[in-house]
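Peer 1: Just need the structure, nothing else, for what follows:
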Amino acid sequence: MQDRLVTMFGGGGFLGRYVAQDLLKAGLRIRIAERNPGDAFFIKPMGGLGQTQFVSADITKPETLPRALEGADAAINFVGILKGDFRKVHADGARNAAEAAKAAGVRDFVQISSIGASPDAQSLYSRTKAMGEEAVRAALPDAIIMRPSVVFGPEDGFLNRFASLARMAPLMVPVMRPNTKFQPVYVADVADAVAKVLQNPAEYRGRTFELGGPQVMSMREINGFILKAIGKPDKPIFQVPDALGSTMARFGFLPGAPISWDQWLSLQSDNVVADDAEGFEALGITPRPLAAVADKWLVQYKSQGRFANQALDDA
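Peer 2: Just a heads-up that it's a prediction; the model follows:
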């Protein structure tokens, strides 16, 4: 185990840093492959001397990948974007990484995808995620696919964004597509799943896992939870009419527009684990609910921060 080296494309990102920590604790060596490796240097103190390496690599540039995979036993592709050239990153980039891994003799490959990835999806994001899965499996049939729902954690761009909007909204909180359902999953639980399959890859090769938290929540329910967590449970939620929401999304390039058109298309479908999918249970992991962990960082959005309850008591 301690001799195994795992190359992590995009390993310095939101999910990657948690997976890196788990792999280092398990005694594996990791190689963080980033366009700007210096951005991930904060990971180095998580492991022992010589346990973490850094290399410059870009999955959209195949010529940069062989050096990142030299001597590796496994690889993970975390790279994803929310706007930009989805096909170049999600599809072509995933293909480049998998084909380079195959050429380097790396058998075990984990592709981080997303729930909703489908060639028939409305959003280009989800369609290209499906294309990436297909490309990876074409090069490496034993690749392991991980499809998380919306991932939350201290550094996320999901709960934090809504909490910030909820705090600033003067009278009410506008919510688009309030009935769309999600299965928010804690970043540390997803990291546990990725680390587990890499510690015993022979058991999981060729399988796809859909990773959702223990609660299915609508967009309205998620915003209601956030309002309660930040001490504003009485602030009303306003349902943005679809006609207005689609117009705002269509002009998403404008400053202040809440979502892009592709994100609007994603909101037309629920983002939950399929009934017949393998998930956390197959990995022996019990995911944590939102309420069990989110207060730890949502407290920063309270009017008096961590002293909010004390301030009320003193009053």
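
Peer 1: Every contact and neighbour count from this point should use C-alpha atoms.
Peer 2: Noted.

Peer 1: so residue 157, which of the three states?
Peer 2: Under DSSP: H, G, I helix; E, B strand; the rest coil, residue 157 falls in the coil class.

Peer 1: what does the one 4 residues further on give?
Peer 2: When states are read from three-state DSSP, the local structure at residue 161 comes out as helix.

Peer 1: Run through the neighbouring helices and strands of the helix or strand harbouring residue 190.
Peer 2: Per DSSP states H and E, residue 190 falls inside helix 187-199. Helix 187-199 sits against helix 14-25, helix 280-283, with contacts defined as 3 or more Cα pairs under 8 Å, 6 or more residues apart in numbering; DSSP states H and E.

Peer 1: for comparison, sequence B:
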Amino acid sequence: MASNLETLVTVFGGSGFLGRNVVRALCKRDYRVRVAVRRPELAGYLQPSGKVGQVHVVQANLRYPASVEAALRDSDVVINLVGILTESGKQSFDAVQAKGAETVAKAAAAVGARLVHVSAIGADAESPSRYAKAKAAGEAAVLAAVPSATIFRPSVMFGPEDQFTNRFAALARMSPVLPLIGGETKMQPVYVGDVATAIADAVDGKAKAGATYELGGPEVLTMREIIEAILEITARKPTLVPLPFGLARFQANFLQFAPGAFKLTPDQVTLLQRDNVVSDAAKAAGLTLEGLGITADSLEAIAPQYLWRFRAAGQFQRMSI
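Peer 2: All right, here's what the predicted structure looks like:
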């Protein structure tokens, strides 16, 4: 049996939040990893994820098919993690998550590589959200080009470098008042390390070909419960002010141009109107983390390991029992 070192896995979007965890997981399993990113000079921090020479970073942009084809040369497995939360210039949802996904899938088909594609729970061609609509279009294009592709749809992901728990913790540190949008919307936060394990399992051949998996954590929580958990971990006590969707969308027309943690787009408000949880159909079919034999870590177990930095006295702050 050939060793994993003879298997070349090309990861598109390997320098992002999920990407760095996937690269680390693949390196632990001794795969050769080629990371395809728009700015390779900014991805040097990925090198220590593996042994000397195990990780190779190349340039590729999903909007340029020739660069994707070049990055895929001699690949055995292709993983597409590229996705954006907000649009900027030519990096639109459609260009990146629909047409970009199609470009990767067609190039993978051309070299006969297996394909793992990461989408999102909520991907829906009928969704009023342009993000969710583009994710669904990407899935359809992937399966049209590579019917044997494995698709993963994670719920909202958390972990040390996330733009979710860190964002609310940062806002709570800066403001005595925290607007609560979609307080009753249900989520199933999933630890990024568990999603990376699932993807590495798929590379190992443990996932079903042509199947769509939905990945959620062990708990279904409302948006209010998630934010309250973050506030408890960080020992912050801002006042939570529920914001109706109409007013939130109005504010988002201005906040979409705001920097960092204050940024909020109208499309994100639309996404918050719909629950983001693993479907009963996926559970029944075993197309979940549990179905892959992965025991999911909870927000409560993982988040304190990195959110302590938002406490007034950091890691040394005494917490009430």
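
Peer 1: Can you calculate the TM-score here?
Peer 2: TM-score for the superposed chains, counting by TM-score structural alignment, normalised by the length of the first structure: 0.94, backed by 308 aligned residues with a Cα RMSD of 1.6 Å.

Peer 1: right, and the helices and strands packed on helix 187-199 of the first structure - which one's nearest residue 290 of the first structure?
Peer 2: helix 280-283 (15.8 Å; Cα to Cα).

Peer 1: From the chain's centroid, how far away is the closest one?
Peer 2: Remark: helix 280-283 of the first structure is offset 18 Å from the chain centroid, using Cα atoms, centre = their mean, to the nearest Å.

Peer 1: equivalent range in the second structure for it?
Peer 2: Taken onto the second structure by TM-score structural alignment, helix 280-283 of the first structure occupies residues 289-292 there.

Peer 1: what do you get for stretch 175-184 of the first structure?
Peer 2: Using TM-score structural alignment, stretch 175-184 of the first structure pairs with 180-189 in the second structure.

Peer 1: just stretch 130-148 of the first structure next, same as before
Peer 2: Under the criterion TM-score structural alignment, stretch 130-148 of the first structure matches residues 136-154.

Peer 1: ok, and what's touching that stretch?
Peer 2: Outside stretch 136-154 of the second structure, the residues that touch it by Cα atoms under 8 Å, 6 or more residues apart in numbering are 97-102, 105-106, 108-109, 114-121, 123-125, 190, 195, 199, 202, 207-216.

Peer 1: Which of those residues fall in helices?
Peer 2: 100, 101, 102, 105, 106, 108, 109, 195, 199, 202 (DSSP state H).

Peer 1: quick one, what contacts the aligned residue in the first structure for the third one?
Peer 2: Right, residue 102 of the second structure. Under the alignment (TM-score structural alignment), residue 102 of the second structure pairs with residue 95 in the first structure. With contacts defined as Cα under 8 Å, 6+ apart, residue 95 of the first structure is in contact with 132, 135, 136, 139.

Peer 1: And for the last one, the neighbour number?
Peer 2: Applying other Cα atoms under 10 Å, we find 18 residues neighbouring residue 139 of the first structure.

Peer 1: what kind of secondary structure is the residue nearest to residue 154 of the first structure when sequence neighbours are not counted in?
Peer 2: Leaving out its chain neighbours, the residue that sits closest to residue 154 of the first structure by Cα to Cα, 6 or more residues apart in numbering is residue 297, at 5.8 Å. Classification of residue 297 of the first structure using three-state DSSP returns helix.

Peer 1: To which residue of the second structure is residue 297 of the first structure aligned?
Peer 2: Residue 297 of the first structure maps onto residue 306 in the second structure, by TM-score structural alignment.

Peer 1: go on, residue 48 of the first structure?
Peer 2: Under TM-score structural alignment, residue 48 of the first structure pairs with residue 51 in the second structure.
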